[in-house]
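**Q** model the structure of this input:
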Amino acid sequence: MTKYINSFPSKNIQVKGTNYLYFGGTAYLGLQTDLEFQNIYIDNLRKYGTNYGASRKSNIRISIFDQTESYLAKLVGSEACVTLSSGYLAGQFISQFLNRKEFRFFYSPNTHSALYLCNNQENKPKSYITFAALNIALRDHLEKNKDSTPVVFLDSIDFSGANFPDFNGLKALPLNDVILVVDDSHGIGILGKNGGGVFSSLKKLHPKELIVCCSLGKGFGVQGGAIFADTKRINEFIETDFFGGSSPAAPANLATIYFGEELLNKKRSLLEQNIEFFRTQINLITKFKSMIGHPAFTFADENLTQHLEEHQILVTSFRYPNEKASLMSRIVLSAAHTKEEINTLCGVINKY
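**A** Okay, the predicted model is just below:
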């Protein structure tokens, strides 16, 4: 059942006078309501303003864009990075840029809608149900179409555990002949060395080319998006009318990532401790689909959702990305949760 609230859904929310513990959403590091993080953001807001609507190609340019992009590229392990106003726009940008006759699109199982070129349901391409089917289709294409490079779209975190951390389905593909486009929105900021996400690990699989995009709002707590690739490809993106004509991410947002590194590292460590604590306290871990190191624990039992709500605990549970989709339910831990709150959650689950 949909519930309406009047403030950001932090670890505690109130609905019609009832207080609930909240284990849902995507605020993995708990930054959005963290006072120290807010103070860093407010300081940057005063310096850079609430928004910057000019083109990045304007004759007046704010240096924090290049500074943050260089920082993020180094963090992730890519040659270069470019930021945009949202993760969704980043995915659409890549899809539109590669929408040419010399490329052929292939969508992995459970690919996020941000990577689809067309979201009109009648014309929307189908994702492959299995990696085995995708593998067959790719090899058939490579044998019959020498002038068309396949582009494989993938979500690094698909919440089924099929991709991160092992990417076994991906490893079976002929990656040397494939451009790999990966949405790492649920990984960057919380996974990998210092929150660098999956870029470095995917690079070791040696695809023909690797392009990673993401939202900055989940792991870094501010609105924005980013694309990571080699320098040549990023420069091609920057030279497009699409990039030149779009408003960038707010510079205050990017500055908060750049100047908030120490706090982000501290919050990431807290999140890692919370994940480990949950795993040690829960008796029914096999009831959930999960990935080592990731704070989301997916389940399909609607009665468990109801059981948790009856004990004043709310989790993520809705049909995504539309009402025709299957119900998505998951427990999400954050760096903001205390051991006591996690222990309460585990106690309720263990009694189910």
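
**Q** only C-alpha atoms from now on, for both contacts and neighbour counts.
**A** Fine.

**Q** can you give me the strands for the stretch 251-352 of the chain?
**A** 289-290, 296-299, 313-319, 327-332 (DSSP state E, counting those that start in this stretch).

**Q** among these, show me which one is buried the most.
**A** Of all the strands of the stretch 251-352 of the chain, strand 296-299 has the most neighbours on average by mean count of other C-alpha atoms under 10 Å, namely a mean of 22.

**Q** which one of the strands of the stretch 251-352 of the chain lies nearest to residue 163?
**A** strand 289-290 (11.1 Å; C-alpha to C-alpha).

**Q** and the contacts of stretch 105-118?
**A** With C-alpha atoms under 8 Å, 6 or more residues apart in numbering as the test, stretch 105-118 has contacts from 87-89, 91-92, 94-96, 99, 119, 124-131, 134, 138, 150-155, 158, 183, 321.

**Q** wait, what's in contact with residue 18?
**A** Here residue 18 is in contact with residue 312 (C-alpha under 8 Å, 6+ apart).

**Q** mind checking how far it is from residue 311?
**A** Residue 18 sits at a distance of 11 Å from residue 311 (criterion: C-alpha to C-alpha, to the nearest Å).

**Q** and residue 220, by the same measure?
**A** 31 Å.

**Q** please name the nearest non-neighbouring residue to residue 339.
**A** residue 274 (7.0 Å; C-alpha to C-alpha, 6 or more residues apart in numbering).

**Q** you'd agree that neighbour is up against residue 341?
**A** No - in this structure residue 274 lies outside contact range of residue 341 using C-alpha atoms under 8 Å: 10.2 Å.

**Q** and this one, please, so the two structures can be compared:
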Amino acid sequence: MSWAEWFAGQRAAREAAGLQRVLRPRAAGDEAIDLANNDYLGLSGHPDVRRAAGEAALVWGAGAGASRLVTGTTTLHAELERELAGFTGRAAALVFSTGYHANLSVVTALADRDTVIVSDAHVHASLIDAARLSRAVIRVVPHNDVTAVRDALAAAGGRRALVLTESIFSVLGDAAPLAELAETCAAHAALLVVDEAHGLGVAGDGGRGLLHGLGLHDHPHVVMTATLSKSLGAMGGAVLGSAALIDHLVNRARPFIFDTGLAPAPAAGALAALRVLRGQPGLPSRIHERGAALADRLGVPRSAGAVLSVPMPSPRIALAAQARALAAGVRVGCFRPPSVPDGVSRLRITTHAGLDEMSWERAVGIVAAVAAEHRQLV
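**A** Presented below is the predicted three-dimensional model:
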């Protein structure tokens, strides 16, 4: 079979299952109300954030120019790391070009063939890929099952161990039992790696994250990762923890060592967004108020974060509902296998604090009508 035949067969199989994906370029000034993006607080378009990003590009240029261990580390990176660590209550931080790279780095730099990784069944693809690349022994445990984690650590035979979870999960929007997991990890001398991608800017006091909200921000057995591309409206990622951890990552994390540093514009934008959030600590509460009301109207569980998932009968119906909402002026996301851990296709709706009340109410009405119509289809 030729490669052309193989590609054609793969596409045909995806199309038959309703799983073919295509890129749909979005024009600047698109008037659709966007409930698909992850800019939960609306800070990407905040005047201070735009100004900071633009000025950084003019001063520093379009790119960082090199790996951060060469000349790619600027004073912007150092300032962002210092303020991120201070805001979340961690000792130190290290910024990466993406959140994906942050997760790849922390896991692959800490784990090897002599390590056991205990991974929640619902963690993000970046953590799954990181675990596989680490060559560690991997134990996937049922979602949010602390007993299963405890049993897996007890069976590790004294080997170094990492437990992987998210603070708030990106599909179901539920929170991990972080206090119990941290206690379990401490009892077995393991490290708990918590991805706060959907927690930073949303959970905890003033958006400092769920770890901070639970008093786990300085726990010696907890490592935090985060993205700068969601609540902070820019791009990039970060690992936050002890100074010793950050030193180890600088020296051993391949995605950090061999990647060009985060560009100046998003670094400055994320820093400006962090300062806006720090000055407006009530912003996250608007997400939860709106999210709770929308969840009740849609008849789905309330989210611990900003993402709501509405189950659909099939991938094709989920796509049809997404298209219908867009035709009515609202952009929503669509979860389909393999992006969903339980195989159930869903509409993905993100709650936004930055929308004005009129736009929000209009979007809610459209989403509720579309969801009700398509959930009845078989």
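
**Q** just give the TM-score of the two.
**A** In this superposition the chains share a TM-score of 0.80, using TM-score structural alignment, normalised by the length of the first structure; 337 aligned residues with a C-alpha RMSD of 3.5 Å.

**Q** related to what we said a few turns ago, of the contacts of stretch 105-118 of the first structure, grab the buried ones for ChimeraX.
**A** Of those, the buried ones can be selected in ChimeraX as follows, counting by 16 or more other C-alpha atoms under 10 Å:
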select :87,88,89,91,92,94,95,127,128,131,134,138,150,151,152,153,154,155,158,183
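
**Q** what range in the first structure does stretch 89-101 of the second structure sit on?
**A** With TM-score structural alignment applied, stretch 89-101 of the second structure matches the range 77-89 in the first structure.

**Q** between the two ends of the matching stretch, how far is it?
**A** OK, stretch 77-89 of the first structure end separation, C-alpha to C-alpha: 22 Å.

**Q** state the distance from the residue nearest to residue 339 of the first structure to residue 246 of the first structure.
**A** 39 Å.

**Q** more neighbours: which of those two?
**A** When residue 274 of the first structure and residue 246 are compared for neighbours, residue 274 comes out ahead with 21 against 16, by other C-alpha atoms under 10 Å.

**Q** contact partners for the more buried one?
**A** 333, 334, 335, 337, 338, 339, 342.

**Q** I'd guess residue 206 of the second structure is in a helix, am I close?
**A** Yes - according to DSSP: H, G, I helix; E, B strand; the rest coil, residue 206 of the second structure belongs to a helix.

**Q** how about it, what's its partner in the first structure?
**A** In the first structure, residue 206 of the second structure lands on residue 194 (TM-score structural alignment).

**Q** look at that match and say how many residues are nearby.
**A** Neighbours of residue 194 of the first structure under the rule other C-alpha under 10 Å: 16.

**Q** from residue 272 of the first structure, how far off is the closest residue to it other than its chain neighbours?
**A** Of all residues not flanking residue 194 of the first structure in the chain, residue 265 sits nearest, at 6.7 Å (C-alpha to C-alpha, 6+ apart). As judged by C-alpha to C-alpha, residue 265 of the first structure and residue 272 of the first structure stand 11 Å apart.

**Q** show me which of those two is the more surrounded one.
**A** Neighbour comparison, residue 265 of the first structure and residue 272: the larger count goes to residue 272, with 19 against 16 (by other C-alpha under 10 Å).

**Q** how close does the more buried one get to residue 12 of the first structure?
**A** For residue 272 of the first structure, the distance to residue 12 of the first structure equals 20 Å [C-alpha to C-alpha].

**Q** again, but for residue 111 of the first structure
**A** 31 Å.

**Q** of those two, who's got more company?
**A** residue 111 (21 against 15).

**Q** need the counterpart of that one in the second structure.
**A** The pairwise alignment with the second structure assigns residue 111 of the first structure to residue 123, based on TM-score structural alignment.

**Q** how about the secondary structure of that match?
**A** Assignment for residue 123 of the second structure (three-state DSSP): coil.

**Q** what's the answer for residue 45 of the first structure, then?
**A** helix.

**Q** so it makes contact with residue 250?
**A** No - using C-alpha under 8 Å, residue 45 of the first structure makes no contact with residue 250, being 9.1 Å away.

**Q** those two: which has the busier surroundings?
**A** Remark: of residue 45 of the first structure and residue 250, residue 250 carries more neighbours, 21 against 18, as counted by other C-alpha under 10 Å.

**Q** aligned to the more buried one, what sits in the second structure?
**A** Aligning on TM-score structural alignment places residue 250 of the first structure opposite residue 263 in the second structure.

**Q** do the same with residue 43 of the first structure
**A** Under the alignment (TM-score structural alignment), residue 43 of the first structure maps onto residue 55.

**Q** need the contact list for its match.
**A** Applying C-alpha under 8 Å, 6+ apart, one finds that residue 55 of the second structure lies in contact with residue 265.

**Q** gap between it and residue 201 of the second structure?
**A** Distance of residue 55 of the second structure to residue 201 of the second structure, given as C-alpha to C-alpha: 24 Å.

**Q** likewise residue 130 of the second structure?
**A** Distance from residue 130 of the second structure to residue 201 of the second structure, by C-alpha to C-alpha: 25 Å.

**Q** what's the burial count for residue 269 of the second structure?
**A** Neighbours of residue 269 of the second structure (other C-alpha under 10 Å): 30.

**Q** for the one 3 residues further on, same thing?
**A** Per other C-alpha under 10 Å, the neighbour tally for residue 272 of the second structure reads 26.

**Q** which ones are touching it?
**A** 48, 49, 52.

**Q** among these, who's most crowded?
**A** In those, the most neighbours by other C-alpha under 10 Å go to residue 49, 26 neighbours.

**Q** surely residue 151 of the first structure is within a strand?
**A** Yes - under three-state DSSP, residue 151 of the first structure sits within a strand.

**Q** just checking, it touches residue 182?
**A** No - judged on C-alpha under 8 Å, residue 151 of the first structure makes no contact with residue 182 at a distance of 10.4 Å.

**Q** re the thing from before, who's more crowded, residue 220 and residue 311 of the first structure?
**A** The neighbour comparison of residue 220 of the first structure against residue 311 (other C-alpha under 10 Å) goes to residue 220, with 26 against 14.
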